[in-house]
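Chemist: what follows is a predicted protein model with its sequence.
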Amino acid sequence: MPKRSMKQDDPLEDFKRREISLDGVTKAVHVAGAGPAVIVMTEMPGISPHVARFARWVRDAGFTVYMPSLFGRDGAVPGAEEGAAVFQRACVSAEFRALAANESSPVTKWLRSLARFAHQECGGPGVGAIGMCFTGNFALTMMLERSVLAPVLSQPSLPLNNPAGIEMAADEIKAVRERLERDDLTVMAYRFEGDRFCMAQRFAAYAQALGERFIGRVLPDSAANTDTAPFFSRHVNCPHSVVTAHLIDEAGQPTVAARDEILSFFVRRLTPPS
């Protein structure tokens, strides 16, 4: 994949923008690649060049990427003021439950339908899903859709006001736990040690709820990129975005190792048997 500047807006010209209608709701989805489907859900405040770069890594690993536009300006470098406004709108949107523990965001219903739709289009054993930050826990809720086989939670940050909260109802968590056991599946999750938006209490809550099926990785703060866009510099002043804004794209870096583990996880779970 050619190197692109992370400090310039990304035109996303190598993705096909599609308007996909599911459950009576239409959303723009950027699609690229071939092979089994992986849903890449953007972090706050939108599909930045870093998020698009990660989606291309997934595409180049042999998958069809479906990257829905959930908030923000697609392809934009996250500005401080614009990003803060996007965050504030999302927090009061009916689609999200930013402050509610024990309750899934309504948008996850549409995302589960997207996974089912993508599986029908792409075939293969099933679908992968990765959520980041504001959407981090969505990949776990999507396990209620049987086509989802490879969930990844990157710095899951909701609910914002409860470090030990899980953004799912108790019966949903129970159903996911039962499915993980029944189908011999695992959940991968990543955070930085000093992340103040996704703290140790949240990973402990996941481990208690999911047992050994939850595999949490904690990266040292020293592994985080410090050259970030204005939104992150002003509003996310701690190591946070493991595979996007705070990833250091150099061999041997812990964040690159995390990225490669995620890609290998998708390959292992989604590659059709020979």
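Modeler: Cool, got the structure. Residues are numbered from 1 along each chain as shown.
Chemist: C-alpha only now, for contacts and for neighbours.
Modeler: Noted.
Chemist: element containing the residue nearest to the spatial centre of the chain, please.
Modeler: Residue closest to the average C-alpha location in the chain (CA atoms, centre = their mean): Gly131, at 1.6 Å. Using DSSP states H and E, Gly131 falls within strand 127-132.
Chemist: name the helices or strands packed onto that strand?
Modeler: Packing partners of strand 127-132 (3 or more CA pairs under 8 Å, 6 or more residues apart in numbering; DSSP states H and E): strand 37-40, helix 107-122, helix 138-141, strand 148-154, helix 254-270.
Chemist: from what I see, the residue nearest to the centre of the chain and Ser154 are in contact.
Modeler: Yes: when contacts are counted by CA atoms under 8 Å, Gly131 is listed as touching Ser154 (6.0 Å).
Chemist: got another, please set it beside the one above:
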Amino acid sequence: MADHDLSGFERTTFTHGGTTRKVLRRGTGPAVVVMAEIPGITPKVLEFAERVAAIGCTAVLPVLFGTPGRDPNPAAHGWLRSGAYTASTVAKVCVSREFTLLATGRSSPVVGWLRALAAAEHQRCGGPGVGAVGMCLTGGFALAMAVDDRLLAPVLSQPSLPLAVTARRRARIDVSAEELAVVKDRCANGGLRVLGMRFRGDRLVPGDRFAALRRELGDAFTAVELDDADANPDGLISPHSVLTEHLIDEPGQPTRDALDQVLDLFRDRLLSDRGAAAGVRSGLGVPAAEAGSPPGR
């Protein structure tokens, strides 16, 4: 692939709590917040967003790190420049106070900003609620965002925080105990469903993490766990990115089936009568202005 020029995507900004970030948007209908993996919003992340828009939703992509549209593949910029770009992005994330990489029992501070974005997008786009997809570093953010009743369809794609450097961290996800309790209650009493996906051999997303989510959320957590052999062999790293870099976009492929499950969740929860009923049960439709400033150019 090559760099994406962002054609077809509206470019805006969103401000909350004194922090302004760029936001890309495509489509119409209920909002789905798409949070990219490192090194940022790559052409393949944008392809995923285009699929979200194609089913009748608005794909909303906050720029949390990296250069939107830049292709990290060395074929696009050469090994030296591509490696330097990825390393620079990782370094900036590591020193940022917005991302909690190692600590257990708490969410990254950026999640508050993301909740406000989701609330404002629900107000803007309408519908029964909002969906969210987190990938790798941002994977667990979708779970922490689900303390807000507006979030009806959280997807955790290869959630990699906290970094699995100890046994305790391997069995945890980056959400506080208080937030997890709210999500558990929504699962038990509000019909919330949480979708997670990983490759079985992925050391960044150990099986212990998904086992813990099963224990905490019960049948409300659907785990899609793929064999490493199911990954696109052209990926530059070992099997990791289910919806983007390691997707084999062909009918019958396990990664394509995983992608279809994500889109089906959005259809069910955001576009169907069932989703509308879930929104009513959750008390959605409350003005979201207090959660953050409306996006603007």
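Modeler: Received the coordinates, thanks. Since we're looking at a predicted model, the values are computed, not measured.
Chemist: and the TM-score between these chains?
Modeler: After superposition, the two chains reach a TM-score of 0.93 (TM-score structural alignment, normalised by the length of structure 1), with 261 aligned residues with a CA RMSD of 1.2 Å.
Chemist: highest mean neighbour count out of the helices and strands packed on strand 127-132 of structure 1?
Modeler: Most buried of these, by mean neighbour count (mean count of other CA atoms under 10 Å): strand 37-40, with a mean of 30.
Chemist: list the buried residues for the strand holding Gly131 of structure 1?
Modeler: 127-132 (16 or more other CA atoms under 10 Å).
Chemist: going along the chain, name the helices of the stretch 101-250 of structure 1.
Modeler: 107-122, 138-141, 170-183, 200-210, 230-235 (DSSP state H, counting those that start in this stretch).
Chemist: could you point out which of these sits nearest Val86 of structure 1?
Modeler: helix 230-235 (10.8 Å; CA to CA).
Chemist: returning to that earlier point: tell me the angle the strand holding Gly131 of structure 1 makes with helix 254-270.
Modeler: If you take axes from the mean of the first three to the mean of the last three CA atoms, to 10 degrees, strand 127-132 of structure 1 sits at 150 degrees to helix 254-270.
Chemist: before we move on, back to that, got CSV for the helices of the stretch 101-250 of structure 1, with distance to Thr255 of structure 1 too?
Modeler: Listed next are the helices of the stretch 101-250 of structure 1 as CSV, based on distance: least, CA to CA, whole Å:
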stretch, distance to Thr255 of structure 1
helix 107-122, 27
helix 138-141, 20
helix 170-183, 26
helix 200-210, 18
helix 230-235, 17
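Chemist: do you know which of those helices lies nearest Pro272 of structure 1?
Modeler: Using CA to CA, the helices of the stretch 101-250 of structure 1 put helix 107-122 closest to Pro272 of structure 1, at 11.5 Å.
Chemist: which position in structure 1 pairs with Arg215 of structure 2?
Modeler: Taking TM-score structural alignment as the criterion, the aligned counterpart of Arg215 of structure 2 in structure 1 is Gln208.
Chemist: revised request: answer the last question for Val32 of structure 2.
Modeler: Using TM-score structural alignment, Val32 of structure 2 pairs with Val38 in structure 1.
Chemist: how close does its match get to Arg179 of structure 1?
Modeler: 19 Å (CA to CA, to the nearest Å).
Chemist: quick revisit: contact partners for the residue nearest to the centre of structure 1?
Modeler: By CA atoms under 8 Å, 6 or more residues apart in numbering, the residues touching Gly131 of structure 1 are 40-43, 137-139, 152-154, 156.
Chemist: try 6 Å
Modeler: Gly131 of structure 1 sits next to 41, 138-139, 153 when contact means CA atoms under 6 Å, 6 or more residues apart in numbering.
Chemist: with Leu210 of structure 1 instead?
Modeler: Arg177.
Chemist: switch the cut-off to 8 Å
Modeler: 173, 177.
Chemist: how near is the alignment partner in structure 2 of Ser157 of structure 1 to Thr100 of structure 2?
Modeler: Aligning on TM-score structural alignment places Ser157 of structure 1 opposite Ser160 in structure 2. From Ser160 of structure 2 across to Thr100 of structure 2, the span is 11 Å (CA to CA).
Chemist: have a look at these two and say which one is more surrounded.
Modeler: Ser160 (28 against 21; other CA atoms under 10 Å).
Chemist: what's the burial count for the residue mapped onto Leu195 of structure 2 from structure 1?
Modeler: Matched by TM-score structural alignment, Leu195 of structure 2 corresponds to Met188 in structure 1. Residues near Met188 of structure 1, counting by other CA under 10 Å, number 20.
Chemist: isn't Met188 of structure 1 right up against Pro156?
Modeler: No: in this structure, Met188 of structure 1 is not within contact of Pro156 by CA under 8 Å, at 11.4 Å.
Chemist: which position in structure 2 pairs with the residue nearest to the centre of structure 1?
Modeler: Under the alignment (TM-score structural alignment), Gly131 of structure 1 maps onto Gly134.
Chemist: what sits against Arg198 of structure 2?
Modeler: Contacts of Arg198 of structure 2 by CA under 8 Å, 6+ apart are 157-159, 205, 224-226, 240-242.
Chemist: tell me where the stretch 1-150 of structure 1 has strands.
Modeler: When secondary structure is read from DSSP state E, counting those that start in this stretch, the stretch 1-150 of structure 1 shows strands at 16-22, 25-33, 37-40, 64-68, 127-132, 148-154.
Chemist: can you add distance to Arg269 of structure 1 and give these back as CSV?
Modeler: Output for the strands of the stretch 1-150 of structure 1, formatted as CSV (distance: least, CA to CA, whole Å):
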stretch, distance to Arg269 of structure 1
strand 16-22, 25
strand 25-33, 18
strand 37-40, 11
strand 64-68, 14
strand 127-132, 8
strand 148-154, 6
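Chemist: closest to Thr255 of structure 1 out of those?
Modeler: Using CA to CA as the measure, strand 148-154 is the one of these that comes nearest Thr255 of structure 1, at 11.5 Å.
Chemist: other residues contacting that closest one?
Modeler: 115, 126-133, 136-140, 142-143, 185-191, 241-243, 262, 265-266, 269-270.
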